[in-house]
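>>> No sequence on hand, only this structure:
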């Protein structure tokens, strides 16, 4: 006589869709697209279902591949549907938890697992994150970092194309020598000019990429009339929250911080102490969508908006779009339309059979299943990664400064 199944053991539509999806392989691919590497990761399951993820630690891709080689045997045979448990398993799998290399690897795995689970349920990824909270994802755009002499004209062009959130950079035409004090006045003048050109209905910011000290950042801010900038991004390094608190006392310009943060714990002191106003969370660095959603929730409780960092490839963009659709406290998603050669938008078209496309200045709410990414895997071997790293800037006296 057959023993009836207990309710917890009975097959349901959900269990039928998710049965058998145990992780069989984690396959990293370092590919050269445009003028930089992308580290994309394919997580495969025994059922044949697979998902795509991306790592955000640009310039240190080989280190992330090494981490992934440690994680693969740990995860083989694990149920790909148990995303939260896998996150904890990977994070706690060694005595030395976290860190940017390990978190970049975990980010790629986590994004790919969301892709797998959404495919299994035949829904977009954002449905796994609580469902849609908006029909479209607003974006912000930047002038080209190496076109300071054309930045004013580019800002006008972007404004005329419809963008109302625009980011500027200091003069980065010289990728060898950078003297912060010499750039402060030039960058301040550009900000004043662009604000005068575009008027009051544009959200205007500048990204210093942590190239300044507290004193230098204060000098820059104090050269700007009140209301010139709506945010200043990464003016100083982020290791010491107290340094940002000191700068907070010297300017009232909102801060956008966090593209380098590799966990909710790194965001925590900034959120709890009211240091900043925009979280530049990067789903490919912070620990994937699992951790990004926790950062968004922490931020919401303190009235901090998320403004995701998105400098990589289509997988990062797709994951960030689904994240943006699902969270309430969302400001704008970074996109790049002025430096396609750097970010590989044109080259991506051959490798990525499906990828997100802008509809004017927004991304529409995704309609397909999973992330909405498909890759021509036959091309992966034809675009191998290269030894690449960002410029190593020095001052005129030869001392190293920040890129």
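All right, it came through fine. Since we're looking at a predicted model, the values are computed, not measured.

>>> going forward, measure contacts and count neighbours with C-alpha atoms only.
Will do.

>>> and the longest helix for this protein?
Among all segments of the chain classified by DSSP state H, the helix with the greatest residue count is helix 100-121.

>>> For that helix, enumerate the helices and strands it packs against.
Using 3 or more CA pairs under 8 Å, 6 or more residues apart in numbering; DSSP states H and E, the elements in contact with helix 100-121 are helix 13-18, strand 36-45, strand 50-55, helix 61-75, helix 83-91, helix 288-301.

>>> Which parts of the stretch 251-400 of the chain are helices?
Secondary structure of the stretch 251-400 of the chain by DSSP state H, counting those that start in this stretch: the helices cover 264-272, 288-301, 314-326, 340-343, 345-351.

>>> For residue 177, find the nearest of those helices.
Ranking these by proximity to residue 177 (CA to CA) places helix 340-343 first, at 20.3 Å.

>>> Going by neighbour count, which residues of the closest one are buried?
When burial is assessed from 16 or more other CA atoms under 10 Å, helix 340-343 yields the following buried residues: residue 343.

>>> What are the contacting residues of it?
Contacts made with helix 340-343 from outside it, assessed by CA atoms under 8 Å, 6 or more residues apart in numbering, are listed as 33-36, 311-313, 336, 346.

>>> Of those, just the buried ones, PyMOL syntax please.
Written as a PyMOL command, the selection of buried residues from the contacts of helix 340-343, which uses 16+ other CA under 10 Å, is:
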select buried, resi 33+34+36+311+312+313+336
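
>>> circling back to that earlier point, dump the helices and strands packed on helix 100-121 into a markdown table; add distance to residue 105 as well.
Formatted as a markdown table, the entries for those read as follows, by distance: least, CA to CA, whole Å:
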| stretch | distance to residue 105 |
| --- | --- |
| helix 13-18 | 24 |
| strand 36-45 | 9 |
| strand 50-55 | 6 |
| helix 61-75 | 6 |
| helix 83-91 | 9 |
| helix 288-301 | 9 |
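
>>> which one of the ones you listed is the most hemmed in?
For those, ranked by mean neighbour count under the definition mean count of other CA atoms under 10 Å, the leader is strand 50-55 at a mean of 30.

>>> quick one: that strand to helix 61-75, angle?
140 degrees (axes from the mean of the first three to the mean of the last three CA atoms, to 10 degrees).

>>> let's bring in a second model and compare:
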């Protein structure tokens, strides 16, 4: 029997650096940074090249930042030394170079790195990111604003504040979404329907009105809710049920004609395709910090365009996510409104100007399309390193019988 040992499998090949191995655009460091902003954490990613240029990205998997940080650290093992300009290839290597592809943790990490690489490339070339994506198709990016008021009167007051300030699209949440640990889905529905009917009666047909159900309901509960309101009350209903089963949405589609806004949980074009091909979403709510950054978001945008579905991007995070979302929204032809969480009725503190001294600027209800190189965001690293990060866990809701239900 031969004593010769078989060659070891090469599990960690040398990084691919392309033809210009000594180019200063090579990645020198990829650093995840957890920062406390407002009442929640944000996971930023700082990518530095060998010539000292910095790009910023952000991950969208709120509440599970530790898992994403570990994945980014793993990716760094084979990304250091690579050419930061080869963004599409880096995306493919991160996604394909393991047996178990995909999933929200992996794509949240890929998203942050992809966004940072686009920020880097824009800065390197002296152009805004939207120029790298084909150029802006609009001069401004319209937004929709939300109210989380807890009574019909307060909701109407918030909507008036928003419409007086120029917003034409407003989203509400059922006032039954409170801070209690006990949530009975059916108990919230009659009041939520009454609130929406009151808003429609007060503001007429000119207002685009939607509601976010936060995927807390079953098909039967969501159908009952839709049938409580006169036709034309709602222009869209967002995430009434969870997204794992498109067939469930197909069933709900037969029970209501209210347009669906779905997609913030999607982590790939493959997930989005099931809804687009079956006509199960009328607004694509993709999140650029979850779905795979600019590289994947543009593919979903094109697929959506084929089906005459407009993007209504999810944007619940901080200035880096907002900037990336503005650049994406500026370049796609099929666009409706970008979510905003810094309206006159919802100042959550996620866009702290001390931590982020340069960020996207608004003109009434619209974001201005930026012309600064890269994303157009600056981060105060000294200040973010001094923030106190606490564990943030979403409420663990239960029904009155003690069983667990969706948050």
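Received, thanks. Everything numeric here is computed off the predicted structure, so don't read it as measured data.

>>> picking up where we left off before, out of the helices and strands packed on helix 100-121 of the first structure, which is closest to residue 266 of the first structure?
helix 288-301 (9.8 Å).

>>> Show me the contact partners of the closest one.
Contacts of helix 288-301 of the first structure with the rest of the structure, by CA under 8 Å, 6+ apart, involve 83-84, 87, 106-111, 114, 129, 263-264, 267-268, 271, 279, 281-283, 286, 305-306, 319, 323, 327-329.

>>> post-alignment, that helix versus the second structure, mean distance?
When the second structure is overlaid, helix 288-301 of the first structure sits 0.3 Å from its aligned residues on average, using mean CA distance after the TM-score superposition for the first structure.

>>> quick one on the thing from earlier: which one, of the helices and strands packed on helix 100-121 of the first structure, ends up nearest to residue 380 of the first structure?
Comparing those against residue 380 of the first structure with CA to CA, the closest turns out to be strand 36-45 (10.0 Å).

>>> Relative to the second structure, what is the average displacement of the closest one?
Mean deviation of strand 36-45 of the first structure from its aligned counterpart in the second structure after superposition (mean CA distance after the TM-score superposition for the first structure): 0.5 Å.

>>> Measure how far that strand is from the centre of its chain, please.
Relative to its parent chain, strand 36-45 of the first structure has a centroid offset of 15 Å by CA atoms, centre = their mean, to the nearest Å.

>>> for stretch 282-290 of the first structure, same thing?
Between the mean C-alpha location of stretch 282-290 of the first structure and the chain-wide mean there is a distance of 7 Å, by CA atoms, centre = their mean.

>>> so it aligns onto which residues of the second structure?
Alignment of stretch 282-290 of the first structure against the second structure: residues 287-295, by TM-score structural alignment.

>>> can you check stretch 371-382 of the first structure too?
So stretch 371-382 of the first structure is aligned with residues 375-386, judged by TM-score structural alignment.

>>> Show me what the matching stretch is in contact with.
Taking contacts as CA under 8 Å, 6+ apart, the residues outside stretch 375-386 of the second structure that touch it are 35-36, 118-119, 122, 128-129, 319-320, 323-324, 327, 354-360, 370.

>>> From residue 103 of the second structure, how far off is the closest residue to residue 291 of the second structure other than its chain neighbours?
In this structure, residue 291 of the second structure finds its nearest non-sequential neighbour in residue 267, 4.1 Å apart by CA to CA, 6 or more residues apart in numbering. When CA to CA, to the nearest Å is applied, the distance between residue 267 of the second structure and residue 103 of the second structure equals 6 Å.

>>> Between the two, point out the one with more neighbours.
Counting neighbours by other CA atoms under 10 Å for residue 267 of the second structure and for residue 103 shows that residue 267 has the greater number, 27 against 14.

>>> quick one: what's aligned to that one in the first structure?
Aligned partner of residue 267 of the second structure by TM-score structural alignment: residue 262.

>>> after the longest helix of the first structure, next one along is what?
Downstream of helix 100-121 of the first structure, the first helix or strand assigned by DSSP states H and E is strand 136-142.

>>> tell me the angle that following strand makes with helix 314-326.
Angle, strand 136-142 of the first structure to helix 314-326, by the same axes, to 10 degrees: 130 degrees.

>>> just checking, what packs against strand 136-142 of the first structure?
With contacts defined as 3+ CA pairs under 8 Å, 6+ apart, strand 136-142 of the first structure has these neighbours: strand 165-168, helix 314-326, strand 333-335, strand 362-364.

>>> Nearest to residue 226 of the first structure, out of these?
Distances from residue 226 of the first structure to each of those were compared by CA to CA, and the smallest falls on strand 165-168, at 17.3 Å.

>>> Just give me the neighbour total for residue 129 of the second structure.
Using other CA under 10 Å, residue 129 of the second structure has 32 other residues around it.

>>> give me every residue that touches it.
With contacts defined as CA under 8 Å, 6+ apart, the neighbours of residue 129 of the second structure are 118-119, 121-122, 327, 373-375.

>>> Aligned to it, what sits in the first structure?
Here residue 129 of the second structure is matched to residue 125 in the first structure, going by TM-score structural alignment.

>>> any idea how far its match is from residue 85 of the first structure?
Applying CA to CA, the value for residue 125 of the first structure to residue 85 of the first structure is 18 Å.

>>> do residue 252 of the first structure as well
In this structure, residue 252 of the first structure and residue 85 of the first structure are separated by 41 Å, where distance is defined by CA to CA.

>>> Now do the contacts for the aligned residue in the first structure for residue 325 of the second structure.
The alignment partner of residue 325 of the second structure in the first structure, by TM-score structural alignment, is residue 320. Under the criterion of CA under 8 Å, 6+ apart, the neighbours of residue 320 of the first structure are 283, 308, 310, 333.
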